[in-house]
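Undergrad: Sequence first, predicted coordinates after that:
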Amino acid sequence: MSLADKAKNAAEDLAGKAKEAVGKVTGDEDLKAEGQTDQSKSDLKQAGEKVKDAFKK
C-alpha cells in the first residue's frame, strides 16, 4: 500500500466521520448515511490494499 493510497483512504474515512457527525447533529439522516457509506468504502479499500501487500511478499 503506497503512502498516497493510505493518505487518500484516511482522508476519505475522516470525511465520512465528519459527514456522519454533522448529520447526527443536524438530524439529516441522508448526510449521516452518506458519511457511513464513505467510511465503509474507505475500509474496503484499505482491506484490498492489505491483501495486495500480502501477496507482494
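TA: Alright, I've got the coordinates.
Undergrad: contacts and neighbour counts: CA atoms only from here.
TA: OK.
Undergrad: As a check, name the ranges of all helices in the protein.
TA: Counting by DSSP state H, the chain has helices at residues 3-26, 29-56.
Undergrad: For the longest one, list every residue counted as buried.
TA: Just to be clear, that refers to helix 29-56. Within helix 29-56, the residues that qualify as buried by neighbour count (16 or more other C-alpha atoms under 10 Å) are 31-39, 41-43, 45-46.
Undergrad: Ok, the first one next?
TA: Residues of helix 3-26 classed as buried under the neighbour-count rule (16+ other C-alpha under 10 Å) are 9-10, 12-23.
Undergrad: From residue 55, how far off is residue 25?
TA: From residue 25 across to residue 55, the span is 42 Å (C-alpha to C-alpha, to the nearest Å).
Undergrad: next up, a second structure to put side by side with the first:
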Amino acid sequence: MWTFTPTTHGVLVHTEESWTGAPVEANQAALQVALDNSPHNWVNNLKRQAEASK
C-alpha cells in the first residue's frame, strides 16, 4: 500500500509491504532481503521519475 501526503516541502510517501505463504516460509532469509530492499528501490525509482519530470 502506498499513500502520498502533500506537505509544505513536497510530498510524504509512506509504503507498507508484507509477504506470506509457502514460498516465503521455504526461503525466509533470501526473501527477507528482497522484502527489505523492495521499498528502498521503489522510493528511489519514484524519486528519480519525479525529479526527471521537473
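TA: Nice, I can see it. Bear in mind that the values here come from a model prediction, so they are computed numbers and not experimental data.
Undergrad: Any idea what the TM-score is?
TA: The TM-score (TM-score structural alignment, normalised by the length of the second structure) is 0.50; 41 aligned residues with a C-alpha RMSD of 3.0 Å.
Undergrad: hang on, the earlier thing: with the buried residues of helix 29-56 of the first structure in mind, which one is nearest to residue 3 of the first structure?
TA: Proximity of these to residue 3 of the first structure, judged by C-alpha to C-alpha, is greatest for residue 46, which lies at 11.7 Å.
Undergrad: dump the residue contacts of the closest one.
TA: Listed by C-alpha atoms under 8 Å, 6 or more residues apart in numbering, the contact partners of residue 46 of the first structure are 6, 9.
Undergrad: Skipping its backbone neighbours, what lies nearest residue 24 of the second structure in space?
TA: Of all residues not flanking residue 24 of the second structure in the chain, residue 31 sits nearest, at 6.3 Å (C-alpha to C-alpha, 6 or more residues apart in numbering).
Undergrad: Show me what counts as buried in the helix or strand in which that neighbour is found.
TA: Here residue 31 of the second structure is covered by helix 28-52, with elements defined by DSSP states H and E. Within helix 28-52 of the second structure, no residue counts as buried by 16+ other C-alpha under 10 Å.
Undergrad: before we move on, back to that, specify which member of the buried residues of helix 3-26 of the first structure is nearest to residue 50 of the first structure.
TA: Of all the buried residues of helix 3-26 of the first structure, the one with the least separation from residue 50 of the first structure (C-alpha to C-alpha) is residue 9, at 12.2 Å.
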